[in-house]
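# Next come a sequence and a model predicted from it.
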Amino acid sequence: MRLTFLSISLFALTLTACSSTAQSNKIIHSSPEEAEIEQSAVTSKPRVEYAPLKTVDMAARQSVVSAYDAMRMRQWDALPGYAYSAQNDHELGNYPMYWYLRQQLTSSQGFLPTTELKKFIKDNPRTYVADRLKAEWIIAAVKQGDYRTASTLGPVHINNSQAICAYNQALAASGQHVDSTKVIRVIKGNERCAEMVGALYRSGQLSKSRLTDLFRDAVEYDNKFMAKKYAGFLFDGTDFMQYQAIIVNPMQWLATQSGTAGSPQQAELRAIAFSRLARQDRNMGITILENRGPELLSAKDLQWAYSQFALVAVLNQEVRADAWYRLAKDSRLSDYNSAWRTRAALRQSPIDWKWVEKSIDLMNPEQKKETAWIYWKAKALQQQGKSSQATELYRLLQEQHDFYGQLAQEELTGKIVIPPQAAPVTDKELAHIKQNTGLQRAVALFRLGWRAEAVPEWSYAIDGLKDRDLLAAAAWAEQEQIFDRVINTSLLTKKEINFAQRYIAPFNGRVGQQARQVGIDPSWVYGLIRQESRFVQVARSGVGASGLMQVMPGTASLVAKQIGMYDFSPSKVNEFETNAILGTNYLRIMLEKLGGNEILATAGYNAGPNRAVRWRDNLTQRMDGAIFAETIPFTETRLYVKHVLSNAVWYDMLLNGKTSSSLKKRLGMVTP
């Protein structure tokens, strides 16, 4: 996937703030940023019913197909008729009415088809479509102020932040208890989540201090929509107008201020003004902060203001960021900013490992349990000669198979080995999982090419399954050549590990053959494709990248010209051969342009070669590859590089029959 933005946007980079996987009471799990799998509303037992596979009524199925075409053409009034004629399709016959009712809910200006909704939900128990309609109904009811209906319909059983927020808004507005600590974690930048926060605050279930933290984080992330919403909850009319003036021109507003703040609201506005100034003109801003900060801000707010300048500086890879973070002392930072405080310390020359350790200790209890920070704290202890403490932390990561688990394994044993593998899926297990009616629906949708409907059906159907059933579901996906579901389903297992599924290598070696033809490592190419598209040939990113290797249209045309592919046309970019040839050649070009360094070439493939060159040239001396990867300023590219190179280690063993491999060797050193 190519990055298209030209300058650092904190909001674009930071909607998820954490860094890796988290360990809670010695249990390590994936955090939102590093997680490889889609998040879902986890249940403890299977949601859907089980029934034997049956032959589909093809006339009824054709009605579903016709309804799908009508839905895509926005011919909503035609759908009830198709719903009637599709009734005998036991797998997908409920979809025409689902599409119709969903449209009624999402476009409603007042009237909600309550009778039809109740009937549909009653007639389709334990199905994704019923729970999705229920979620949409909750959103629509809350928009109309019907909190009683919304609270009765809940809780929400799918991973839909707007519905979850709407439901909890309804509870708070109705005077019912809400676990605010839990629901705050699901907040996304949308109207319903903003209004939920307001309802929690007004009902006394969210403190002003916590709301202020959310407000500051939104300002820091440059999330203008949520920041404005939170400001509306915190400030009255006059102060709110001052907030709007700060967003436009913080330097001009600060020029009107003098002396000690006259109220808590004014003190908060001043802190926010310095945060905005850090983004607009950090060079002039830091001078103002140093000269007037002690006059205008409290000691704590002054520390927080320094953290804002430090964040912008470290994202621009400036050495001075570390000094500013030290001036922030122990002030409360967002998870994202806390992570960058440690990364800034890692970029120093020489590295002050004691400060690295302290910066991690300053994180909140949950963040410091993430595998990234367990690993880097262990490294800090190791570098300070505290070997036994370092070893104890490395051992916490032994059962993690990601970037940090691999690095920890090398620290402990000097090599990376494939963990014990689960027994193969039996015919009996496969036959059993094929009775999962949710998976039956998902497979039927995949066969029709309707991925937008198929993926959530699949995720819903596997929620709550135990390890052996998950492996069987992945095996069924492999039979159907739905390779992204193979990987993502197998990744959910807790104890039963199957790397042949998690690191599947489809297409009969044709990818490896193409890689060898252009002179690059097949393991690296497989690792990249797994991250780019999960081997979905029709994958298309939000910025227009296409196919297995997610090649941008402009890049495809340029590479085709360079390698003499004279019959190239944009319509061919999703074809396997064309995409593989273009993608592997582009990766080879990146490798040659960036001195044969896989880290830089991987970063260049994702973010563009000029950015990779700039990040390299910002170095003042040779840097350990793991630190370079950890401190790439773009969140997407940082995660991308770590996933691709971690994938490549496993593929190297699986494809070449090796008993061990090394991530450290692959990372190497990055030289300016």
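Everything's here; your move. Residues are numbered from 1 along each chain as shown.
# Every contact and neighbour count from this point should use C-alpha atoms.
Noted.
# For the stretch 301-450 of the chain, which segments count as helices?
Counting by DSSP state H, counting those that start in this stretch, one finds helices in the stretch 301-450 of the chain at the ranges 321-328, 335-346, 353-361, 371-383, 387-396, 403-413, 427-433, 437-447.
# Contacts made by the second one with the rest, please.
With contacts defined as CA atoms under 8 Å, 6 or more residues apart in numbering, helix 335-346 is touched by 14, 16-19, 307, 310-311, 314, 319, 321-322, 325, 351-352, 355-356, 359-360, 362-364, 367, 627, 630-631.
# Whichever of the residues you listed end up buried, select them in PyMOL.
One line in PyMOL is enough to select the buried members of the contacts of helix 335-346, burial here meaning 16 or more other CA atoms under 10 Å:
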select buried, resi 14+16+17+18+19+307+310+311+314+319+321+322+325+355+356+359+360+362+363+367+627+630+631
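# follow-up on the earlier one: with respect to Val183, which of the helices of the stretch 301-450 of the chain lies nearest?
Taking CA to CA as the criterion, Val183 comes closest to helix 335-346 out of the helices of the stretch 301-450 of the chain, the separation being 16.9 Å.
# would CSV of the helices of the stretch 301-450 of the chain with distance to Ala560 be doable?
Output for the helices of the stretch 301-450 of the chain, formatted as CSV (distance: least, CA to CA, whole Å):
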stretch, distance to Ala560
helix 321-328, 42
helix 335-346, 39
helix 353-361, 46
helix 371-383, 39
helix 387-396, 46
helix 403-413, 34
helix 427-433, 44
helix 437-447, 32
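# Presented hereafter is structure B, for comparison with structure A:
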Amino acid sequence: MFSNKRIAGFALAAASAVLLVPAAQAKKPVATFASEDDIFLALRDASRNGDAARAAELAGRLGNYAMPSYVDYFRLRPRIISAPEQEIRDFLSRYEGSAIADRLRNDWLLELGRARNWMLFDEQYPQFVLNDDTQVKCYALMSKALKGQNVADDARGVLVNPQNYGEACPALITTLVQANQFTLDDVWAQVRLIADSGFAGTIKRLAPVTEASETTLMQALDKPDAVLARGPGGNRASHEVFIVALGRSAKNNPSRAVDALVAGAERLNEREREHAWAQIALQTSMKLAPDAIVYWHRTNGAPLSNDAYQWKARTALRAGEWKLVKSTIEAMPASLRNDPAWIYWLGRAHLAEGDQETARKLFSSITDQTNFYGQLALEELGKKISIPQRAEPVTPEELAPMADNAGFRRALKFFDLNMRFEGYREWNWELRKMNERQHLAAAEYARQKNVLDRMVNTSDRTKTEVDFTQRFPTPFRDVMAAATEKLGLDMAWVYGLIRQESRFILNARSHVGASGLMQVMPATAQFVARKIGLSGYSQQQMNDLGTNITLGTNYLNMVLHDLEGSQAMATAAYNAGPGRPRAWRSTLSRAVEGAIFAESIPFTETRDYVKKVLSNATYYAALFENKPQSLKSRLGMVAPKGFVPSELP
């Protein structure tokens, strides 16, 4: 028998041993969740973070969850590099034909490409339905090139957006150089394109095929003025590095870049000089500098990037040089030239030259498109914008399959969980299989479920079976009418803005913190609340319908009055802040059409936003007033501050 003293000693030792157990070996407490939905959301986060152990543990708690395909996907995704091939094949087989299976195949193809496992890649790639991943496309072309196929032209069509290149696209470029399918001209065109986008890591990957050192290339990006101070050098590589440095320097100091080019021009050949001027012209165009048009003239017929072609055309539009507009659009790659924007402006250029027949053909080719440029083209043909005849209403028989659609049910579940990305993927995956009547039925189902953004986007896809009550809904019309009537504000314009801002999602929140139906920024909301005397306002009220509309409409009214009643400029101000449209207007040397002002907005998001909002507003006005409308009148003219109205053309 042990004495009490010895027992006490053993107890003390045991307690000490517990204290000495390393933290890593201590058993972690099991997290508690309020519901299976909360577990599922935690599983999604663990999978995104690459935490395979956590994902497996959480997935194990969801054995009977309503969406087993996503539970399995989130469990497998963090292990896709190490998972047995058969496990991946089993998943693809089990969920064949589903959106999530196509997503996993996308993930797997990326890993197979990185591993250069071309046998499996080539087997799986034809089964990738969406085929919307630039890196996967680059790997597919790389696989073909390694088998001796000439893919240079296809590669040039894919290699246009460096932000999507990843590892795959630089590897493709290297492969094509080694296969003698890409020349140094191709390589340096890519380096200039990537430098414009600022992706230093991607340029590093290309250094071995440029004949320039990585150090020199990085200096052109990070310390361009030091490169310019040395001048162009004496060989092709040093000339190209100098040209890259010109573009980087011109971002901050165009005059310095121009001086450096003028000083070193004689050491460059004619084509190099054209590329050099294009580098400077692109940067000065995006600053709306008046000298940009001079620099574009010095590029002559040099091949340009897609961005450069568009900015050359925009600069010519601002300057009223229709001949240059025409020649620039005609030089664009077909994929760009066939965009409705450039079809419209090419038609306008022909019209300016007196070639009415060609202009009418171009305009007529896009008047069936219910977008900004389709509307403008319609007006060029002497017509106004009206609401097309409504398709026959959806029948109960057409609607029933939508309610039974498993993909739509998953999408609605995701919307309830605020997993909008996954919800959009499921919804859009189902739309691929549907005809126009089914699209209308799906849109009507979305209306019944109060998912108005899906109603709008789904109905927007139809060409002949059209229902504009789906495309341009007017929820909360009593609240909106009261708010706009009080301010004397155009309700069609406000609805057009909301359609673009939030697609009628009440709790929408942008990546920069804008909230609610009218996507008002927190600081803006506070400012407007003070200005209109809204006492007791707090940020928590921003998703309240009445408060959001009150603050949003009052702010819109403020910027409209601040910008002399121009809806084009006020729309830009709502998106980019009121100071920027004033700055953009100040660079004009003459009055320009609102459409030209919109087309030449330097911010891509704002440029797209202004066009869509005013296009929307024109259709809303046609619905409200039940008569044809003019988008051109809504756009008006934009002139420099103090411009004499009598001088308007």
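All right, it came through fine. Keep in mind that this is a model prediction, so the values were computed, not measured.
# Compare the helices of the stretch 301-450 of structure 1 and report which one is nearest to Ala141 of structure 1.
Closest approach to Ala141 of structure 1 among the helices of the stretch 301-450 of structure 1 is made by helix 437-447 (27.4 Å; CA to CA).
# And that closest one against structure 2, how far off on average?
Its match in structure 2 and helix 437-447 of structure 1 itself, once the structures are fitted together, sit a mean 2.3 Å apart by mean CA distance after the TM-score superposition for structure 1.
# So for that helix, what gets flagged as buried?
Taking 16+ other CA under 10 Å as the neighbour-count basis, helix 437-447 of structure 1 is seen to contain the buried residues 437-446.
# so the helix or strand just after it matches what in structure 2?
Proceeding N to C from helix 437-447 of structure 1, the next assigned helix or strand is helix 451-462, under DSSP states H and E. Aligning helix 451-462 of structure 1 against structure 2 (TM-score structural alignment) gives residues 420-431.
# List just the one of the helices of the stretch 301-450 of structure 1 that sits closest to Tyr84 of structure 1.
Of all these, the one in closest proximity to Tyr84 of structure 1, counting by CA to CA, is helix 437-447 (18.6 Å).
# quick one, the closest one and helix 451-462 angle?
An angle of 160 degrees separates the directions of helix 437-447 of structure 1 and helix 451-462 when computed by axes from the mean of the first three to the mean of the last three CA atoms, to 10 degrees.
# Show me what helix 437-447 of structure 1 is packed up against.
Counting contacts by 3 or more CA pairs under 8 Å, 6 or more residues apart in numbering; DSSP states H and E, helix 437-447 of structure 1 packs against helix 451-462.
# Superpose on structure 2 and give me the mean offset of whichever helix or strand comes after the helix it packs on.
Going down the chain from helix 451-462 of structure 1, the next helix or strand is helix 467-479, by DSSP H and E. Following the fit onto structure 2, the mean deviation recorded for helix 467-479 of structure 1 is 1.1 Å by mean CA distance after the TM-score superposition for structure 1.
# Report the inter-axis angle for helix 467-479 of structure 1 versus helix 437-447.
Compare the direction of helix 467-479 of structure 1 with that of helix 437-447 by the same axes, to 10 degrees and you get 20 degrees.
# quick one: contacts of helix 467-479 of structure 1?
Outside of helix 467-479 of structure 1, the residues within contact range by CA under 8 Å, 6+ apart are 425, 429-430, 433-434, 462, 483, 485-487, 489-490, 492-496, 498, 501.
# Quick check: next helix or strand after it?
Beyond helix 467-479 of structure 1 on the C-terminal side, the first helix or strand identified by DSSP H and E is helix 483-490.
# Return the longest helix in structure 2, judged by number of residues.
With DSSP state H applied, the helix covering the greatest number of residues in structure 2 is identified as helix 604-625.
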